[in-house]
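Student: what follows is a predicted structure for the sequence shown.
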Amino acid sequence: MRSEQYVLLEEEFGAHNYKPLDVVLERGKGVWVWDVDGKKYMDCLSAYSAVNQGHCNPSILRAMVEQARKLTLTSRAFRNDQLGLLYKELCELTHSHTVLPMNSGAEAVETALKAVRKWGYMVKGVPEDEAEIIVCRNNFHGRTISIISFSTDPVSTTGFGPFTPGFKVVDFGDATAFEAAITERTVAFLVEPIQGEAGVIIPPEGYLRDIRRMCDEHGLVLILDEIQTGLGRTGTMLAEEHEGIEADLTLIGKALSGGFYPVSAVLSNAEVLGVFKPGEHGSTFGGNPLACAVARAALKVLVEDNLLANAREMGALFIKGLRSIDNPKIKDVRGRGLLLAVEFHTDAGGARQYCKRLKDAGLLCKETHETIIRFAPPLVITREEVEWALERIVPVLSE
């Protein structure tokens, strides 16, 4: 079938909760993908950073196939030979003490919310059912009911109430506002080191260090959502490393499987996740042997293929090219590593028009918040491929 026929099938039989560009992809390799009509594109979205290791990475594929032939699922009613190894390797890479595996990023966030509430009652002594968690305006942590309960995006919240209580919202990047919101019932602060879905919003230098200090002074759990920023995307294993801090709970997902399988995890000091007792939290698929084998291979690729250093070097080249664009409609160009954004003024007619033109030129990216284009290619991208991308992006965005 041709692309148009696949699009019609989706429109007729699928729920209309997405608005994708009309390109129908059927295979991928590295930074490249091909549609059903045979046209080749460079992927500059990486499935929102889930394929940091490149499409169909052969090392991860090999691990997945080998494990799938042996054992895929046991549930956590029994142990398997992959879970303990993943725990050890994750802890060594991220300086964590304890790991709790889940499937999706949203499940990791929900796990953290439950853990810090229980920690607040058991350890900090907050009265039962009165725990407060501080979050940031323009956050994006997922789409479950509890998570959208503290979203400030009306698209995410309209028509979905009533909402889960217990959250306070402050401005991102404002450490003073965060400290002013703390009360005796506050148990945690949940924040993205860089707000990805909001448009690659980078906080002021020192912000993460300030909130780390304030959490220590007030006895709060610092939760960093690194589901999009972690695992090499910004040029370090975790984005927290740019300011030399360590969170109490760190949430990872997406690239934890290299795009092969839904895998997420909550990384913690021993105290917070220690509040969970058998039967209080879990997942049938969380920590299954197939997921663990895939995640172990995905982590190994990040390290052995030097993808963190490549993200730093190629990100510097990429952003230099983006900043060379001469267009008065561009408001800002920003980024860290290979998480980059071009923001247009509100009178520029929207960012989607540029995404469509770039698709026609053979490069795939996606707008966010109407005025921003996010560029986040797989971390395996080469210098020649960055230059190829810029040869198409610069003229299109200069229009």
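Tutor: Alright, I've got the coordinates.

Student: C-alpha from now on. contacts and neighbour counts both.
Tutor: Fine.

Student: ok, and the closest non-adjacent residue to Val386?
Tutor: For Val386, ignoring the flanking residues on the chain, the nearest one in space by CA to CA, 6 or more residues apart in numbering is Phe318 at 6.3 Å.

Student: confirm for me that Ala293 is in contact with Gln67.
Tutor: Yes: between Ala293 and Gln67 a contact is recorded at 6.7 Å, counting by CA atoms under 8 Å.

Student: any idea which helix or strand carries the residue nearest to Val386?
Tutor: helix 307-323 (DSSP states H and E).

Student: count of residues packed around the residue nearest to Val386?
Tutor: The local packing of Phe318 (other CA atoms under 10 Å) involves 22 other residues.

Student: here's the one I want to compare it with:
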Amino acid sequence: MNATSPSPRAIVEVGGEKPYAITIGPGLLDDGALLGAGLRGRHALLVSDGNVAPLYADRVTQALRAARPDVRIDGYFLPPGEASKTLAHFAEAIDALAATGATRDACVVALGGGVVGDLAGFVAACWMRGIDCVQIPTTLLAMVDSSVGGKTAVDLPQGKNLVGAFHPPRAVIADTEALLTLPPRELRAGLAEVVKYGAIRDAAFLDWLEDRADALLAGDDAALADAIARSCRHKAEIVERDPFERGERALLNFGHTFGHAIEAEQGFGGLNHGEAVAVGMVLAARLSARQGLAGEAEAERLAALLARFGLPVALPGGLDPAALLERMRLDKKAAADGLRFVLWDGIGAARVVAGVADEAVLAVLEK
């Protein structure tokens, strides 16, 4: 894996059996040659949602058609929000591909945040047992996390991302100018996943984030581009070595066991993903302290940084700890020997811990 300078355009290469590039920079949504490079056949389905499509769908379609006039480009647009990441909308997107007449060299183009990317990627994984997918993330969270690595899925009422597949994209194209239209809450949600990389493997990056918190919150182009590139490099290094999450990649789930349980228990209508992960990381850090792995002071430092980014750091009111525990039992990260959590030995040093006692988890939740 290698990378160029993050300004004005950074390219992070993801190696492995199916290598691809993450291109980061301004103005990429109008770069038809870049967008069209991932289209091998004559059919493409642009998947987006009701928030993003009015802003960017026409621009992307026009750029693609200018570069690839031979390609038929159809669209499928979801209602916005996690509640749309369902088997029902997956089936509708599959029907849209069928109506397009998509062949095995067709491409699904995912234009949006994590919900769009996850669902569109799963559609691409399943149509004719796998076609190309180009990820064009428009949220910070999707740029630094969900668009990279090939995890695709939809939710069930019982839990998040329970039906899915590993399906690496053909390319990831992150236009940093899209962040200018991002609501402040969504920008903050993405910063939670950025903080995660410092928490689990790069203490110096966490220092950097503390120093540049104000610039990041203000939407400073250079700071955001640097944060995105650094985060993508971390994820690329991990998924190259562990594409199917059989080892090291599990560390990327720091905070997610708690976070996914919170999202599901709230019916995917309360905290958004980044906010739930922020709370989950604080709970995981405190569980680490309770297990004697790390100090409480480090958990409080993490909580302080997340709070500075305007993120929640405490369990929302009205949630039953016992109900959350039951949600965690169905989480993909659970195993036969009991609950498994990504915990840490301190900032920058995470590990997977199996067989964590229910009582310890409940004690953290109840506190």
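Tutor: That came in fine, so what should we check first? Bear in mind the structure is a predicted one, so any value in this text is a computation, not a measurement.

Student: give me the TM-score for this pair.
Tutor: For these two chains in superposition, a TM-score of 0.37 is obtained (TM-score structural alignment, normalised by the length of structure 2); 228 aligned residues with a CA RMSD of 6.6 Å.

Student: and the helix or strand following the helix holding Phe318 of structure 1, what does it pack against?
Tutor: Downstream of helix 307-323 of structure 1, the first helix or strand assigned by DSSP H and E is strand 330-336. Judged by 3 or more CA pairs under 8 Å, 6 or more residues apart in numbering; DSSP states H and E, the packing partners of strand 330-336 of structure 1 are helix 307-323, strand 339-344.

Student: hmm, back to that, Ala293 and Gln67 of structure 1: who's more crowded?
Tutor: A direct count of neighbours by other CA under 10 Å for Ala293 of structure 1 and Gln67 places Ala293 higher, at 25 against 18.

Student: now do the SS call for that one.
Tutor: For Ala293 of structure 1, the assignment made with DSSP: H, G, I helix; E, B strand; the rest coil gives helix.

Student: returning to what we had before: possible to save the helices and strands packed on strand 330-336 of structure 1 as JSON lines with distance to Asp216 of structure 1?
Tutor: Shown next, in JSON lines, are these (distance: least, CA to CA, whole Å):
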{"stretch": "helix 307-323", "distance to Asp216 of structure 1": "29"}
{"stretch": "strand 339-344", "distance to Asp216 of structure 1": "29"}
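
Student: and of the ones you listed, who's closest to Arg392 of structure 1?
Tutor: Evaluated over these, closeness to Arg392 of structure 1 peaks at helix 307-323, with 11.0 Å, by CA to CA.

Student: list the buried residues in the closest one.
Tutor: 307-319, 321-322 (16 or more other CA atoms under 10 Å).

Student: wait, isn't the residue nearest to Val386 of structure 1 in contact with Glu385?
Tutor: No: between Phe318 of structure 1 and Glu385 there is no contact under CA under 8 Å: 10.1 Å.

Student: list the contacts for the residue nearest to Arg323 of structure 1 when sequence neighbours are not counted?
Tutor: Leaving aside its chain neighbours, Arg323 of structure 1 sits nearest to Val333 (6.2 Å; criterion: CA to CA, 6+ apart). Remark: with contacts taken as CA atoms under 8 Å, 6 or more residues apart in numbering, Val333 of structure 1 is in contact with 319, 322-323, 340-343.

Student: ditto for Leu86 of structure 1
Tutor: Residues counted as contacts of Leu86 of structure 1 (CA under 8 Å, 6+ apart) are 292-293, 295-296.

Student: likewise for Val396 of structure 1?
Tutor: So Val396 of structure 1 contacts 354, 357-358 (CA under 8 Å, 6+ apart).

Student: picking that back up, which secondary structure elements does the helix holding Phe318 of structure 1 contact?
Tutor: Using 3+ CA pairs under 8 Å, 6+ apart, helix 307-323 of structure 1 is in contact with strand 330-336, strand 339-344, helix 383-397.

Student: and the helices in structure 1?
Tutor: Along structure 1, counting by DSSP state H, helices occupy 3-13, 46-49, 58-70, 83-94, 105-119, 145-148, 154-157, 175-181, 207-218, 270-273, 289-304, 307-323, 352-360, 383-397.

Student: circling back to that earlier point, just the closest of the buried residues of helix 307-323 of structure 1 to Ile252 of structure 1, please.
Tutor: Comparing the buried residues of helix 307-323 of structure 1 against Ile252 of structure 1 with CA to CA places Leu308 closest, at 15.9 Å.

Student: ok so, going back, which of the helices and strands packed on helix 307-323 of structure 1 is buried the deepest?
Tutor: strand 339-344 (a mean of 24; mean count of other CA atoms under 10 Å).

Student: quick one, that strand and helix 383-397 angle?
Tutor: On the basis of axes from the mean of the first three to the mean of the last three CA atoms, to 10 degrees, strand 339-344 of structure 1 is oriented at 10 degrees to helix 383-397.

Student: buried residues, the longest helix seen in structure 2. List them.
Tutor: For structure 2, the longest helix by residue count, based on DSSP H, is helix 221-241. For helix 221-241 of structure 2, the neighbour count (16+ other CA under 10 Å) marks 221-240 as buried.
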